[in-house]
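K.L.:
Provided below for reference: sequence and predicted model.
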Amino acid sequence: MNFVPQTADNSPQRCLSMAVAINAALRGDLANIGRLACPAGAVRVTVKDKRCRAGRLAVLIPLNAQAAALDWWLAEMTRNSMSFGFASAPAAEARFGWALIGDGGTAGPEAQEGA
């Protein structure tokens, strides 16, 4: 799936490209996932990815028993990277899948409370 450029072009090819992109998004075929490995002994791991930015949320999906046994949190989300912290270091490599959620905005109940 490719991004559709934001231009005033309304050609049939452009409309087809937009339909393909919209249908893929509605099916959930979004490019917002990845994988990471937390090495044995590490209590923090950083993912470098252009899709990361402040305001987005991220979740980890354990892919092995080591990962499933860990308590984790999203320690930092900045432009082009995110870091996860772990309450204890794994004894062996912990493998995770990750997914980004949100558009990077700060709207929501928590943001509105402090306004």
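P.N.:
The structure has been received and is ready for your questions. Numbering: from 1, shown residues only.
K.L.:
C-alpha from now on. contacts and neighbour counts both.
P.N.:
Fine.
K.L.:
Can you find which helix in the chain contains the most residues?
P.N.:
helix 12-27 (DSSP state H).
K.L.:
chain center to it, what's the gap?
P.N.:
Distance of helix 12-27 from the chain centroid (CA atoms, centre = their mean, to the nearest Å) equals 22 Å.
K.L.:
residues in contact with it?
P.N.:
Surrounding helix 12-27, the residues in contact under the criterion CA atoms under 8 Å, 6 or more residues apart in numbering are 1, 2, 3, 4, 30.
K.L.:
what's the answer for stretch 64-72, then?
P.N.:
Residues contacting stretch 64-72 (CA under 8 Å, 6+ apart): 62, 84-88, 90-96.
K.L.:
next, the one to line up against it:
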Amino acid sequence: MPRFVPPSPQATPGQMLALASGVNAALRGDCANCGLLDVPAGALSATVQDSRCRAGRLALLIPLDAGAAALPWHLEAMERGAMRFAFTGAAPAPCRFGWLLAGEGISVP
């Protein structure tokens, strides 16, 4: 996956190639703002530790098995480096979710 392109007032050929590569990757959906969350049986909440978490971002959980599909959830907290999901009841069995972050977020010092 392409890396960040440093901002520069000079439009060099190398920077233009890096920019095009980054834009094309984003258009393909290669932004990698996703991951997996394994929830143990009995858990009332689960936390994702990821540097892309920050205030103002939207977060979704995608159930990847029947146990996860039956477990109602809400985003309980979003902060720099972590987000926590709470469940309406305890997870009856181990289950797995995919998670997704969207949006620019709000930069918090």
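P.N.:
Everything's here; your move. Only a predicted model underlies this, so the values are computations on that prediction, with no experimental measurement involved.
K.L.:
TM-score of the superposition?
P.N.:
Comparing the chains after superposition, counting by TM-score structural alignment, normalised by the length of structure 2, produces a TM-score of 0.91; 105 aligned residues with a CA RMSD of 1.0 Å.
K.L.:
returning to that earlier point: just put the contacts of stretch 64-72 of structure 1 in a markdown table and tack on neighbour count, secondary structure and distance to residue 42 of structure 1.
P.N.:
Converted to a markdown table, the contacts of stretch 64-72 of structure 1 look like this (neighbours: other CA atoms under 10 Å; DSSP: H, G, I helix; E, B strand; the rest coil; distance: CA to CA, whole Å):
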| residue | neighbour count | secondary structure | distance to residue 42 of structure 1 |
| --- | --- | --- | --- |
| 62 | 17 | strand | 16 |
| 84 | 19 | strand | 11 |
| 85 | 18 | strand | 9 |
| 86 | 17 | strand | 8 |
| 87 | 11 | coil | 10 |
| 88 | 14 | coil | 8 |
| 90 | 18 | coil | 7 |
| 91 | 11 | coil | 9 |
| 92 | 14 | coil | 10 |
| 93 | 17 | coil | 9 |
| 94 | 22 | strand | 10 |
| 95 | 20 | strand | 12 |
| 96 | 19 | strand | 14 |
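K.L.:
any chance of those residues in TSV, with distance to residue 74 of structure 1 too?
P.N.:
Below are those laid out as TSV (distance: CA to CA, whole Å):
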residue	distance to residue 74 of structure 1
62	14
84	5
85	6
86	9
87	12
88	14
90	17
91	21
92	21
93	19
94	16
95	16
96	13
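K.L.:
Show where the helix or strand hosting residue 111 of structure 1 falls in structure 2, residue numbers please.
P.N.:
For residue 111 of structure 1, the host element (DSSP states H and E) is helix 109-113. Across structure 2, nothing matches helix 109-113 of structure 1 (TM-score structural alignment).
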